[in-house]
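Asks: can you look at this prediction? I've put the sequence above it.
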Amino acid sequence: MSTLAITIVSLIICFFIGMPIFMSLIISAVIAITTCGYLPMSIIHNSLFDGVNLFPLLAIPCFVIAGTLMEYGNITKQIIDVVKQLVGRLPGGLGITTILACTFFAAISGSGPGTVAAIGTLMIPSMVRNGYTPSYAAASASSGGTIGILLPPSNPMIIFAILANVSVTAMFTAGILPGLMVAVCMTSMAMLKAKLEGVKPDVEQPPFNLKVFLKSLSKGGFALATPFIILGSIYTGMATPVEASVIAIVWALFVGIVINKALRWKHIKLSLLEGAMLCGTVLFIVGASTLFGKILTYEQAPLRLANMVFGVSKDPEIVLLMIVGILYFLGMFMETLSTMIILAPVLLPMVVGLGIDPIHFGVIMVITNEVAMLTPPLGVNLFVASRIANLSVEKISLAVLPYLFVLTMCILIVIYCPFLSTWLPSVLGAGQ
């Protein structure tokens, strides 16, 4: 049996027995090194250090801390209040409010499950009180939360930029148009579902009043300014993504403590703890994946995979469809970052060889991983919404099927219309 085959088999066995992702990658890599006999053991600690010694990784825990601080600082509720003024009286208005609020909050936290928790905690009980079924409410929140990884500042976008050696700013910019497209399609589906289920408009929500809306807008002005400050500092060149993540923390503290007077020391400690836990998890996985990726490179795994795929087709769109199919399957069993970290180094040389822009491919990987958040048995957004709505994951899984259809259509549009992800970076000069 070849070294590559031993590596893959040992990785699958580690997954099957429930070994953590980072340990599975390290164990299979060590087995490969001891088996092949031509690689020095020093490659282990060198690769682990190279993987964690990446400056852009600092942005991930900082954005998570900022998003958590904003949730505790009452910013989430202010965002919801403003959005509800605009669309609350439409059919399925609270479902639309949930998805749009998730879209807005996504431009703060960069986390899918975090967005579901922040928005769903407030909106799911509100929808149930107003006559929406628990399954409709949970499906709206869990589906809207997937937008959190497509719009900047997205954690998976940062990871892909590091793996593909492209600009983080370019990846952030590339996700804006596809993210807005997904948001519009999801709100349309929420409205259609509400009409089919006979849900009446929110009886607690008064008709639109410009004076009331402006008052709500004024009250939540600092909260609504948050994503513009974060992203504006990046796109104007005033700050790098890492620096912008620190700006986000400072702004969240200012709004939460000085403006809203809702943030307490215990909230700050919890936010720092959550950021530290995520940072540790990401560093372990990235370091381990760097080691695993080097083993695959030495064994020419990308070249072998490319030869297999090219034996089926060399058409770029067909190859992308095949990759999406693989990601659909793996997404049911693997966490989003893990899927990207393991597959991106293997798939990138192949797609670049076909003339596919790596930034375009990164957007496809991220938007496909949105589907993974809604597909059991490992759909993380489903589990978050399940706890909030006190509903079984099976029932929510059925309720999100229309949103999965919408996401699939959006993925196909992005594949066949690459300008959606490449036009804005070129216009704004966010190069690779």
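Replies: Great, that's in hand. None of these values were measured; they are calculated from a predicted model.
Asks: C-alpha from now on. contacts and neighbour counts both.
Replies: Will do.
Asks: measure the residue nearest the centre of the chain to residue 411 for me?
Replies: Centroid-nearest residue in the chain: residue 149, 2.0 Å away (criterion: CA atoms, centre = their mean). Shown here: residue 149 relative to residue 411, a distance of 14 Å by CA to CA, to the nearest Å.
Asks: check which helix or strand covers residue 182.
Replies: Using DSSP states H and E, the element containing residue 182 is helix 176-196.
Asks: and if you look at residue 292?
Replies: helix 265-298.
Asks: what does residue 151 give?
Replies: Following DSSP H and E, one finds residue 151 outside all helices and strands.
Asks: wouldn't it be in contact with residue 181 here?
Replies: No - counting by CA atoms under 8 Å, residue 151 sits too far from residue 181 to count as a contact (10.7 Å).
Asks: ok, the two, which is more surrounded?
Replies: residue 151 (31 against 16; other CA atoms under 10 Å).
Asks: report the contact partners of the more buried one.
Replies: 103, 106-107, 110, 172, 175-176, 179 (CA atoms under 8 Å, 6 or more residues apart in numbering).
Asks: just flag the most distant two among these.
Replies: Maximum pairwise distance in those, criterion CA to CA, is 14.4 Å, between 103 and 172.
Asks: still on that earlier bit, reformat the contacts of residue 151 as JSON lines; add neighbour count and distance to residue 46.
Replies: As requested, the contacts of residue 151 are exported to JSON lines (neighbours: other CA atoms under 10 Å; distance: CA to CA, whole Å):
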{"residue": "103", "neighbour count": "25", "distance to residue 46": "40"}
{"residue": "106", "neighbour count": "29", "distance to residue 46": "35"}
{"residue": "107", "neighbour count": "26", "distance to residue 46": "35"}
{"residue": "110", "neighbour count": "27", "distance to residue 46": "30"}
{"residue": "172", "neighbour count": "27", "distance to residue 46": "30"}
{"residue": "175", "neighbour count": "31", "distance to residue 46": "33"}
{"residue": "176", "neighbour count": "20", "distance to residue 46": "36"}
{"residue": "179", "neighbour count": "25", "distance to residue 46": "37"}
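Asks: below is an additional structure, to be compared with the one above:
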Amino acid sequence: MIWAACGFLLLLVSGVPIVLALGIAALVAIEVTTTAPVSIVAQRVYGGINSFTLMAIPFFVASGLLMDAGGIARRFVNLASALVGWISGSLYLVSIVTGTGLAAISGSGSADTAAISAVMTPEMRKRNYNIDLAASVIAASGSLASIIPPSIVMIVIAITSNQSIGAMFLGGIVPGLIVMVSLMAGCWIYASRGDDEAYRDTEPFTLKRLGDGFVEAAPGLLVPVVIIGGIVGGIFTATEAACVALFTTLFVTMVIYRELHIRDLPAIFLRAISLSATVLIIISTASVFTWIIATQGFPALLKGWLTGVTDSPVAFLLIVNILLLVVGMFMESISAILILLPILLPIAQSYGIHPVQFGVITALNLSIGLITPPYGICLYVASSVAGRRIEQVSRKVWLPLACMLIALVLVTFVPAVSLWLPSLLN
């Protein structure tokens, strides 16, 4: 176990891609500390992705890319603008509401961040918004895709923890909305203080504007309804829902909006294949690393240490939150889940913590990691589109970070936040 952990950290610090760091560290640990044959690596790599449920990932990724290319993202921005565009700091709020809407389609934080940034950043620059704060808010809006269904992160958590994907999806809805409201409140308070006219919107709210925006965006809103309604209603599995979402998005973008053409599809599907392969190969190599951890008895050692330190669920959750926040700063979400969740979940259950609540806590912590340097992939995407250095944008990340931490505290210590909706529908 020590060989695996030290080797992984050394390779990671050296700049080796995480997929290679996981695989090489696991291979060295197998050779040094076990008598298992090297062929176990191939078996675990194959076993890690030999799952019907994981087939949902490429379909959700493709659906998100089609959404961006086919005009759904732009229409969501227009609807969000009609809904909250009359409030102080309106463009911040529009970005947050749009991120929430896009999260219900794509399941990918970086894809949503890129889509929102491409539409909102030029307008924010034109209106003299603080562009560094704008990039950090857009990054936080994109990170909502890790919490709100059909989150790819939630799918991996459900598979790893042997929980219902439908229950995990439902558990993320209310926390995701709480994060959205918290971000909006923080941005509104920031924009309302002082006399900066850049944050004042002169276009009033009208029902006609809202109605027009809703009618225009309605076909796109059909996609999350189909996904969540189908899974929760037991009509189809998560993988089947992903396929339905893909074809629904194709129909909306090619037949209703007519902004996507057949000639555009090969490039989009190749991009979806590339992104999906990246996720799946991380899952496959992380499964080898997880096997090493399990066979070396590390979960039992960690449980013994934690129970020796405290018998309080509250103290345990505080320790876990700090651990996951730190891990999220340095590691990609899928890898962190596959390595840590099999260790931490049994311990959490021994403290009486529900697996769905713990899964949501894990997802929210790692979504915060998407906006915190040095990893912070959503922050990198937003700063890149804005044409700013990551150091400049990082100075303004405190506002969305504080808002998300407030939501994390609520989700952690009020179980009903994540369990109310699953229990209601069950």
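Replies: Done, it's in. Since this is a predicted model, take the numbers as computed values, not measurements.
Asks: list the TM-score for the superposed pair.
Replies: The TM-score (TM-score structural alignment, normalised by the length of the second structure) is 0.96; 426 aligned residues with a CA RMSD of 1.6 Å.
Asks: hmm, the residue nearest to the centre of the first structure is touching residue 370, no?
Replies: Yes - using CA under 8 Å, residue 149 of the first structure is in contact with residue 370, at 7.3 Å.
Asks: picking that back up, any idea how far the helix holding residue 182 of the first structure is from the chain center?
Replies: 17 Å (CA atoms, centre = their mean, to the nearest Å).
Asks: same deal with stretch 34-45 of the second structure?
Replies: 31 Å.
Asks: first-to-last residue distance for that stretch?
Replies: Length of stretch 34-45 of the second structure, first residue to last, CA to CA: 18 Å.
Asks: then stretch 11-25 of the first structure?
Replies: 7 Å.
Asks: okay, and that stretch goes to which residues in the second structure?
Replies: Aligned by TM-score structural alignment, stretch 11-25 of the first structure falls on residues 8-22 of the second structure.
Asks: for stretch 139-147 of the first structure, same thing?
Replies: Taking TM-score structural alignment, stretch 139-147 of the first structure hits residues 136-144 over in the second structure.
Asks: same check, this time on stretch 101-108 of the first structure
Replies: By TM-score structural alignment, stretch 101-108 of the first structure lines up with residues 98-105 in the second structure.
Asks: average gap between the matching stretch and the first structure?
Replies: Once fitted to the first structure, stretch 98-105 of the second structure is off its aligned match by 0.5 Å on average (mean CA distance after the TM-score superposition for the first structure).
Asks: list the contacts of that stretch.
Replies: For stretch 98-105 of the second structure, using CA under 8 Å, 6+ apart, the contacting residues are 60, 63-64, 67, 73, 76-77, 80, 109, 112-113, 116, 138, 141-142, 144-146, 148-151, 176-177, 180, 223-224.
Asks: of these, which belong to helices?
Replies: 60, 63-64, 67, 73, 76-77, 80, 109, 112-113, 116, 138, 141-142, 176-177, 180, 223-224 (DSSP state H).
Asks: is residue 163 of the second structure in a helix, a strand, or coil?
Replies: Three-state call for residue 163 of the second structure (DSSP: H, G, I helix; E, B strand; the rest coil): coil.
Asks: show me what it lines up with in the first structure.
Replies: Using TM-score structural alignment, residue 163 of the second structure pairs with residue 166 in the first structure.
Asks: do you know how far that match is from residue 56 of the first structure?
Replies: Noted for residue 166 of the first structure: a distance of 11 Å to residue 56 of the first structure, by CA to CA.
Asks: show me what residue 213 of the first structure lines up with in the second structure.
Replies: So, by TM-score structural alignment, residue 213 of the first structure is matched to residue 210.
Asks: and its match, how far is that from residue 79 of the second structure?
Replies: Counting by CA to CA - residue 210 of the second structure and residue 79 of the second structure are separated by 7 Å.
Asks: before we move on, what about residue 414 of the second structure?
Replies: 32 Å.
Asks: between the two, point out the one with more neighbours.
Replies: Legend: neighbour count by other CA under 10 Å for residue 414 of the second structure and residue 79, higher for residue 79 (26 against 12).
Asks: ok, back up a step: who's in contact with the match of stretch 139-147 of the first structure?
Replies: Under CA under 8 Å, 6+ apart, the answer for stretch 136-144 of the second structure is 92, 95-100, 103, 108-113, 116-117, 176, 179-180, 367-368, 370-371, 378-379, 381-383, 393-394, 396-397, 400-401.
Asks: next one: stretch 229-239 of the first structure
Replies: By CA under 8 Å, 6+ apart, stretch 229-239 of the first structure touches 108, 152-153, 169, 240-241, 244-245, 247-248, 428.
Asks: residues touching residue 296 of the second structure, list them.
Replies: Residues near residue 296 of the second structure by CA under 8 Å, 6+ apart: residue 1.
Asks: how far away is it from residue 34 of the second structure?
Replies: On the measure of CA to CA, residue 296 of the second structure and residue 34 of the second structure end up 9 Å apart.
Asks: and if you look at residue 410 of the second structure?
Replies: For residue 410 of the second structure, the distance to residue 34 of the second structure - CA to CA - is 43 Å.
Asks: counting neighbours, go ahead and name the busier of those two.
Replies: Each of residue 410 of the second structure and residue 34 had its neighbours counted (other CA under 10 Å), and the higher figure belongs to residue 410 (17 against 12).
Asks: that one matches what in the first structure?
Replies: That one, residue 410 of the second structure, aligns with residue 413 by TM-score structural alignment.
Asks: what strand or helix carries that match?
Replies: Judged by DSSP H and E, residue 413 of the first structure forms part of helix 401-416.
Asks: and the angle from that helix to helix 176-196?
Replies: 150 degrees (axes from the mean of the first three to the mean of the last three CA atoms, to 10 degrees).
Asks: any idea how far the nearest residue to residue 347 of the second structure once chain neighbours are set aside is from residue 293 of the second structure?
Replies: Spatial nearest neighbour of residue 347 of the second structure, excluding adjacent residues (CA to CA, 6 or more residues apart in numbering): residue 303 at 5.9 Å. Residue 303 of the second structure sits 13 Å away from residue 293 of the second structure, going by CA to CA.
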